[in-house]
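A.B. asks: Sequence and predicted structure below; questions after.
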Amino acid sequence: MNAPIDLSMKTDEVLRVELEVFRRQHRDLDEAIHALAEKGTGDQLTMQRLKKQKLRLKDIIARIDDRLTPDIIA
């Protein structure tokens, strides 16, 4: 997950599928973070690692979303 993702060679269909996968992973991480916080069983290192992973996914999602729906200035 640390490797940069090259979006230039992928078709829109592939990007849409990947986008849904990344969104699902992002939601799963969010649920895991909330569950650990509620139970109080998560140590700070684990919480920090999960939050960084979630942030990386958010960045990837934003890049794919920008590629699929380009910003058109009128």
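C.D. replies: Ah, there it is. For clarity, every value in this text was computed on a predicted model and none was experimentally measured. Numbering: from 1, shown residues only.
A.B. asks: From now on I want contacts and neighbour counts done on CA atoms only, so please keep to that.
C.D. replies: Noted.
A.B. asks: residue contacts, the residue nearest to the spatial centre of the chain?
C.D. replies: By Cα atoms, centre = their mean, the chain has its centre lying nearest to Leu57, at 2.0 Å. Residues in contact with Leu57, defined by Cα atoms under 8 Å, 6 or more residues apart in numbering, are Phe22, Arg23, Gln25, His26.
A.B. asks: buried ones in the host helix or strand of it?
C.D. replies: Here Leu57, judged by DSSP states H and E, is contained in helix 44-68. Within helix 44-68, the residues that count as buried by 16 or more other Cα atoms under 10 Å are Met47, Leu50, Lys51, Gln53, Lys54, Leu57, Ile60, Ile61, Ile64.
A.B. asks: A further structure is provided below for comparison with the first:
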Amino acid sequence: MTVASHIAELKKKHEQLSEMVEKAQRAPGSNDLQIHEWKRQKLKIKEEIERLTQSA
């Protein structure tokens, strides 16, 4: 896997998590702990994308 394709996969996963967070935040009775975990995963992915972009 090239760095560019890895970055593309990470961006895709980041977008999926964003959609999940948005949907959960609009839903009544959503699980705040799950939303927090998804946001944490998004941040880790964003940091990884930035790291890979700077080193490429």
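C.D. replies: Perfect, I can see it now. Every value quoted in this text rests on a predicted model; they were computed, and no experiment measured them.
A.B. asks: rewinding a little: closest to Asp12 of the first structure out of the buried residues of helix 44-68 of the first structure?
C.D. replies: Lowest distance from Asp12 of the first structure to the buried residues of helix 44-68 of the first structure (Cα to Cα) belongs to Ile64, with 9.3 Å.
A.B. asks: distance of the aligned partner of that closest one in the second structure from Val3 of the second structure?
C.D. replies: For Ile64 of the first structure, the aligned position in the second structure is occupied by Leu52, per TM-score structural alignment. Between Leu52 of the second structure and Val3 of the second structure the computed distance is 7 Å (Cα to Cα, to the nearest Å).
A.B. asks: For the match of Ile64 of the first structure, list the residues it contacts.
C.D. replies: Val3, Ile7.
A.B. asks: what's the answer for Trp38 of the second structure, then?
C.D. replies: Leu17, Met20, Val21.
A.B. asks: Could you turn the buried ones of these into a PyMOL selection?
C.D. replies: To isolate the buried members of the contacts of Trp38 of the second structure in PyMOL, using 16+ other Cα under 10 Å:
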select buried, resi 17+21
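A.B. asks: Quick one: the contacts of Trp38 of the second structure as TSV, columns for distance to Pro28 of the second structure too.
C.D. replies: Putting the contacts of Trp38 of the second structure into TSV (distance: Cα to Cα, whole Å) gives the following:
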residue	distance to Pro28 of the second structure
Leu17	19
Met20	14
Val21	13
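A.B. asks: can I get the contacts of Trp38 of the second structure in a markdown table with secondary structure?
C.D. replies: Formatted as a markdown table, the contacts of Trp38 of the second structure follow (DSSP: H, G, I helix; E, B strand; the rest coil):
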| residue | secondary structure |
| --- | --- |
| Leu17 | helix |
| Met20 | helix |
| Val21 | helix |
